[in-house]
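Peer 1: sequence plus the predicted model coming up.
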Amino acid sequence: MAPPVGLNEFLAANGWEGSNVSPVAGDASFRRYFRVESGNRGKAILMDAPPPHEDPRPFIHIAQYLSRHQFRAPEIFATDLTRGLVLLEDFGDRRMREHLDVHSGDEGAVYRAAIDALVRLVKTPAVLTEPYDMATYMREVQLLSEWYMPAMGIPFDAREFESVWTKALTPICDCQEVTVLRDYHAENIMLLDDGQQGIIDFQDALVGHPAYDLVSLLQDARRDVSPELEAEMLAYYHETANPRHDFYAHYALLGAQRNTKIIGIFTRLWKRDGKERYLSFLPRMWGLLERDLAHPELAPVRHWFDTHIPAEVRNSLPTELNIDG
């Protein structure tokens, strides 16, 4: 992975001249990441968020908001917004996911600490940014109809799909009141040497429902969270946050919305971007979605899925179909 154009000039201008630069694992976007190591300055992470595909300003804005309210977001060392370069604090490599793979006995304590951060976020004035409005919720669930349904060759009525989801989501649109990080899960929570948890990958934050990030954490698209642990942590959150809404129904609804979106996204990552490995996550996503749809308040949504995507279809993968013609 070649370093971005202009990197040497950027590092030299900000006191990191002569540093060693090596790639680190990225995510599902156009962003790339490099570790920068200097004998004098120590380590940093370079985010390469090249325009026009990426814009690093939302990341910087949310990072500064989180740091201002004593959450552990990476410190911003230097920026070049024209090139999309951001030099930021290196949180190391100890992600929550890999740590728990080795130290499963820490699971309860680590998840409670992650939930404690969400409880604090509920009590913190929301960041100045866009709302998680109905248009956004609908645009996300339509990723299923735009990518998964054609990939599986399933006919459906788009207006019926939109009507079912609009009716289901309407009750939560009056509960948009907290900063929602939107991708808060075990691969984006870093376990730091000082015992704190660092937060990364929050550039898409919106003002939305307090249950959304809890869904992201406890219905993790990339890590199995047992139903027993999910129930335990939901009870812990309810006890510590004392939510005002019809919390469990809203949690199930947002879980269904998010998991529907992710099934569409993972299909798109395969079909459009050639990232076939994301198809291996679909069985987990269907299992999570089915748990959410079991809530009585989601009966109309469950009926739509049972009618259009029955179990035998959910258990097959798009690669089994000849959809390239």
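Peer 2: Thanks, I have the structure now. Computed from a predicted model, the values in this text were never measured in an experiment.
Peer 1: switch to C-alpha atoms for all contacts and neighbour counts from now on
Peer 2: OK.
Peer 1: now the strands: where do they sit in the stretch 151-300 of the chain?
Peer 2: 178-180, 189-191, 197-199, 206-208 (DSSP state E, counting those that start in this stretch).
Peer 1: how about stretch 138-154: buried residues?
Peer 2: Using 16 or more other CA atoms under 10 Å as the burial criterion, the residues of stretch 138-154 that qualify are 138, 140-149, 151-152.
Peer 1: distance to residue 79 added to those residues, as JSON lines?
Peer 2: Putting those into JSON lines (distance: CA to CA, whole Å) gives the following:
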{"residue": "138", "distance to residue 79": "34"}
{"residue": "140", "distance to residue 79": "31"}
{"residue": "141", "distance to residue 79": "34"}
{"residue": "142", "distance to residue 79": "35"}
{"residue": "143", "distance to residue 79": "33"}
{"residue": "144", "distance to residue 79": "36"}
{"residue": "145", "distance to residue 79": "38"}
{"residue": "146", "distance to residue 79": "36"}
{"residue": "147", "distance to residue 79": "36"}
{"residue": "148", "distance to residue 79": "38"}
{"residue": "149", "distance to residue 79": "41"}
{"residue": "151", "distance to residue 79": "40"}
{"residue": "152", "distance to residue 79": "43"}
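Peer 1: ok, and here's another one to check against it:
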Amino acid sequence: MTPPAAAADFLAANGWEGADILPVAGDASFRRYFRVVAGDRSAILMDAPPPQEDPRPFIEIARWLGARGFAAPAIHGVDLDRGLVLLDDFGDIRMRETVDEQAGRATGLYEAAIDILIALHKHEAGPLAPYDRPVLHREANLLTEWYCPAVGIEADQAGYDAAWDKVFDAALAGPIVTVLRDYHAENLMLIGGTDTLGLLDFQDALAGHPAYDLVSLLQDARRDVDPALESVMLARYKRITGAGEDFDIAYHVLGAQRNAKIVGIFTRLWKRDGKLRYSALCPRVWRYLERDLAHPALAPVKAWFDANVPADMRGDPMVIFGQ
């Protein structure tokens, strides 16, 4: 990746004149990241080019989290006109690779990740838009908007909307907290090689139900999470917070909603954006979705899926499309 044209001047203005600018792996958005190195110092340069990206939500939420003691990157420089942000460098060690390569550390790191959510949920929600019924519907509709057409299914949209509407009350009841929305092992960094977890990719945060980020973590679209580990971590959260059966229902409703959304998003990344690798992640997400649909509270939504999406049409849309 070539650094943005304004990077050198921006860095010079923020005390990093002459620093080396090295590419860092990006994500599924238009944002790009570079490591800035000067002697024994390093920082991360975020390139969030307008109009495709707006770094202000990331900056605001990072400062909100940092003020409450959470390990979000400190912001060291901002140029909103050019979409440039200079922030802390948490290094390259992610929770994802750590637990994949060192299975013995998985329980401890997942406990640490759960404990961050427990602490976060003790605070009132930040100044964020609500994770309300229209948002839940709009996200769930990504499956019928992208996945169904990609595999040749003409879905009953009215029935889909009605089925979800019957179950969303569970996801709208209860406490309202800051929902980071993309809280999973690839966005949790082991700062300095320690077990202290740093937070990334929270710019889309909303104010909603506390179960959502547990779903993000324990039904991880990018890695398999053992159902036994999922159960143990849910039990830990519930034991410490006192959450009860209503939380379980909300967890599965939001799990089904999130997984339906992700199937749609991954299909869109393949079909529209040419990012082929995301299509191959869909079978895992379908497995999570089917587990959530098995909960009795999801009966109306399960009935819709059974009537509209046959079992052999649930998987990698690129493979199914090629059949």
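Peer 2: All right, it came through fine. Note that the coordinates shown come from a computational prediction; the quantities given were computed from them, not determined experimentally.
Peer 1: overlay the chains and give the TM-score.
Peer 2: For this chain pair, the superposition-based TM-score is 0.97 by TM-score structural alignment, normalised by the length of the second structure; 322 aligned residues with a CA RMSD of 1.4 Å.
Peer 1: which ones among the buried residues of stretch 138-154 of the first structure map onto strands?
Peer 2: For those, membership in strands holds for none, with DSSP state E as the criterion.
Peer 1: mind checking which of the strands of the stretch 151-300 of the first structure is nearest residue 279 of the first structure?
Peer 2: strand 189-191 (23.4 Å; CA to CA).
Peer 1: how far does that closest one sit from the chain's center?
Peer 2: 14 Å (CA atoms, centre = their mean, to the nearest Å).
Peer 1: contacts for that strand, please.
Peer 2: 91, 92, 93, 94, 95, 96, 197, 198, 199, 200 (CA atoms under 8 Å, 6 or more residues apart in numbering).
Peer 1: one more time with 6 Å, if that's ok
Peer 2: 94, 95, 96, 197, 198, 199 (CA atoms under 6 Å, 6 or more residues apart in numbering).
Peer 1: and for stretch 113-130 of the first structure?
Peer 2: 178, 179, 206, 241.
Peer 1: the same query, at a cut-off of 7 Å, please.
Peer 2: Stretch 113-130 of the first structure is touched from outside by 65, 177, 178, 179, 206, 207, 210, 237, 241, with contacts defined as CA atoms under 7 Å, 6 or more residues apart in numbering.
Peer 1: what's the neighbour count on the fifth one?
Peer 2: Taking other CA atoms under 10 Å as the criterion, the count of residues near residue 206 of the first structure is 23.
Peer 1: how about the aligned residue in the second structure for it, what does it touch?
Peer 2: Aligned by TM-score structural alignment, residue 206 of the first structure pairs with residue 206 of the second structure. Residue 206 of the second structure sits next to 128, 129, 130, 131, 178, 179, 180 when contact means CA under 7 Å, 6+ apart.
Peer 1: and which of the contacts of stretch 113-130 of the first structure is nearest residue 300 of the first structure?
Peer 2: Taking CA to CA as the measure, residue 300 of the first structure sits nearest to residue 210 out of these, at 23.6 Å.
Peer 1: now the nearest residue to that closest one once chain neighbours are set aside: how far from residue 70 of the first structure?
Peer 2: Of all residues beyond its chain neighbours, the one nearest residue 210 of the first structure is residue 178 (5.9 Å), with distances taken as CA to CA, 6 or more residues apart in numbering. Distance of residue 178 of the first structure to residue 70 of the first structure, given as CA to CA, to the nearest Å: 16 Å.
Peer 1: again with residue 307 of the first structure
Peer 2: 47 Å.
Peer 1: report the contact partners of the residue nearest the centre of the first structure.
Peer 2: With distances taken as CA atoms, centre = their mean, residue 183 lies nearest the centre of the first structure, 1.9 Å away. By CA under 7 Å, 6+ apart, the contact set of residue 183 of the first structure is 201, 202, 216.
Peer 1: ok, now residue 175 of the second structure?
Peer 2: Here residue 175 of the second structure is in contact with residue 209 (criterion: CA under 7 Å, 6+ apart).
Peer 1: ok so, going back, who's more crowded, residue 178 and residue 70 of the first structure?
Peer 2: residue 178 (23 against 10).
Peer 1: mean per-residue distance, the longest helix seen in the first structure to the second structure?
Peer 2: The longest helix of the first structure (DSSP state H) is helix 247-271. Superposed on the second structure, helix 247-271 of the first structure shows a mean distance to its aligned partners of 0.3 Å (mean CA distance after the TM-score superposition for the first structure).
Peer 1: who touches that helix?
Peer 2: Counting by CA under 7 Å, 6+ apart, 140-141, 143-144, 147-148, 172, 211-212, 215, 275-276, 278-279, 282, 285, 289, 292-293, 295, 297-298 sit against helix 247-271 of the first structure.
Peer 1: done for today, thanks.
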